[in-house]
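In: output the structure for:
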Amino acid sequence: MLKEQILDDVKAAMKAKQKSRLGTLRLITAAIKQREVDERTELDDIQVLAILEKMIKQRRDSIKQYESAGRQELAEQEKSEIAIIETYMPAGLSDDEILVMVDNAIAETNASGMQHMGKVMGLLKPQMQGRADMGKVSGLVKQKLAG
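Out: A predicted model of the protein is given here:
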């Protein structure tokens, strides 16, 4: 499981005295534990990937803000955290793979218009979690259903 891998990596980073890596890994484990406490449940890999995806998105937003404010050192720290978090993400899907999956989901749900958007996205999200930008996928589904 992904969560156990992260916990093992925390121990390895402690032993190797990798301060920056350890800091990022602790942020990840804190986010996982927080969600587990809030929901009183044990998270599976898909839920952990959703947390990691959210953390990456937050850091990308921070990078834009730091760069526009001329705070390059803070932007670099965020970039290094993204690099560490991304090591736990599955390989990304190519644009062609995403198109095929969207077309298959539309066919499988017999979607014929925007009213079926939720059905299609509900089918795609578990398949694509952590492997594609769901905002872009959503835009693509809208485009396909509207056209």
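
In: can we go C-alpha only for contacts and neighbour counts from here?
Out: Noted.

In: find the nearest non-adjacent residue to the residue most central in space within the chain, please.
Out: Note on the chain: the residue nearest the mean C-alpha position is residue 53, at 1.8 Å, using CA atoms, centre = their mean. For residue 53, ignoring the flanking residues on the chain, the nearest one in space by CA to CA, 6 or more residues apart in numbering is residue 130 at 6.0 Å.

In: let me know the next secondary structure element after the host helix or strand of residue 5.
Out: In this structure, residue 5 sits in helix 2-15 according to DSSP states H and E. Under the assignment DSSP H and E, the closest C-terminal helix or strand after helix 2-15 is helix 19-39.

In: helix or strand right after that following helix?
Out: Under the assignment DSSP H and E, the closest C-terminal helix or strand after helix 19-39 is helix 45-68.

In: packing partners for the helix or strand that that following helix is followed by?
Out: Toward the C-terminus, helix 45-68 is succeeded by helix 72-86 as the next helix or strand (DSSP H and E). When contacts are defined as 3 or more CA pairs under 8 Å, 6 or more residues apart in numbering; DSSP states H and E, helix 72-86 packs onto helix 19-39, helix 45-68.

In: turn those helices into TSV, columns for distance to residue 107.
Out: Formatted as TSV, these follow (distance: least, CA to CA, whole Å):
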stretch	distance to residue 107
helix 19-39	34
helix 45-68	24
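
In: for the comparison step, fold the sequence that follows:
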Amino acid sequence: MGSDMDMRDRIAAALKQAMKDKQAERLSTLRLINAAIKDRDIASRGTGEEGGVGDAEVLAILGKMAKQRQESARAYEEGGRLDLAERERAEIGVIEEFLPRQLSDKEVAKAIDGAIAEIGADSIRDMGKVMGVLKSKYTGQMDFGSVGPMVKDRLSA
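Out: Below is the predicted model of the structure:
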């Protein structure tokens, strides 16, 4: 069970360090991350999950937070509010420290091939299974929103 706490421990340690170093902006981002995890813990308590959400869920939360900020930063840039865009990007930087390295397009394509081969998927009906394999191996390393259509293309070819 020790490794389940890994992500939370890393975030908690970073939070303590940011407090010590008086890094106000970093601290506020880490607090937001913690709050998002706690919200998910509370939500999952209803489903009887013990000890809160695990690493995979934490990664999913972080991925979502980074994506929201990327969208905000883009909107701010288009609106000429570069100061606000900068702030969003700084938050993304903090969030991404806890995310595994993002796979390149080439690596994503290879992962999709691997997942298709692994379950012998040969039609669009297998899409859910392929996505399941990818999610179990690459959570936090790829954007499943854009991977879905890629898998669909491969299976309908």
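
In: and the residue nearest to the centre of the first structure? What does it align with in the second structure?
Out: Aligning on TM-score structural alignment places residue 53 of the first structure opposite residue 63 in the second structure.

In: surely its match and residue 140 touch.
Out: Yes. Counting by CA atoms under 8 Å, residue 63 of the second structure does reach residue 140; the two are 5.9 Å apart.

In: what do the two both touch?
Out: Residues within reach of residue 63 of the second structure and of residue 140 at once, by CA atoms under 8 Å, 6 or more residues apart in numbering, are residue 99.

In: quick one: the helix holding residue 5 of the first structure to the second structure mean distance?
Out: After superposition onto the second structure, helix 2-15 of the first structure lies on average 0.9 Å away from the residues it aligns with, using mean CA distance after the TM-score superposition for the first structure.

In: so that helix corresponds to what in the second structure?
Out: Under TM-score structural alignment, the match for helix 2-15 of the first structure is residues 7-20.

In: chain center to the matching stretch, what's the gap?
Out: Using CA atoms, centre = their mean, to the nearest Å, the mean C-alpha position of stretch 7-20 of the second structure is found 18 Å from that of the whole chain.

In: and the contacts of it?
Out: 24, 26-27, 30-31, 34, 55, 58, 98.

In: as a markdown table, the residues you listed with distance to residue 85 of the second structure and neighbour count would be great.
Out: A markdown table is the format used below for those (distance: CA to CA, whole Å; neighbours: other CA atoms under 10 Å):
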| residue | distance to residue 85 of the second structure | neighbour count |
| --- | --- | --- |
| 24 | 18 | 11 |
| 26 | 16 | 21 |
| 27 | 18 | 21 |
| 30 | 18 | 21 |
| 31 | 20 | 15 |
| 34 | 22 | 17 |
| 55 | 29 | 16 |
| 58 | 25 | 24 |
| 98 | 21 | 18 |
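
In: so what's the gap between stretch 135-146 of the second structure and the chain middle?
Out: Once both centres are worked out by CA atoms, centre = their mean, stretch 135-146 of the second structure turns out to sit 8 Å from its chain's centre.

In: which residues of the first structure does that stretch align to?
Out: Taken onto the first structure by TM-score structural alignment, stretch 135-146 of the second structure occupies residues 125-136 there.
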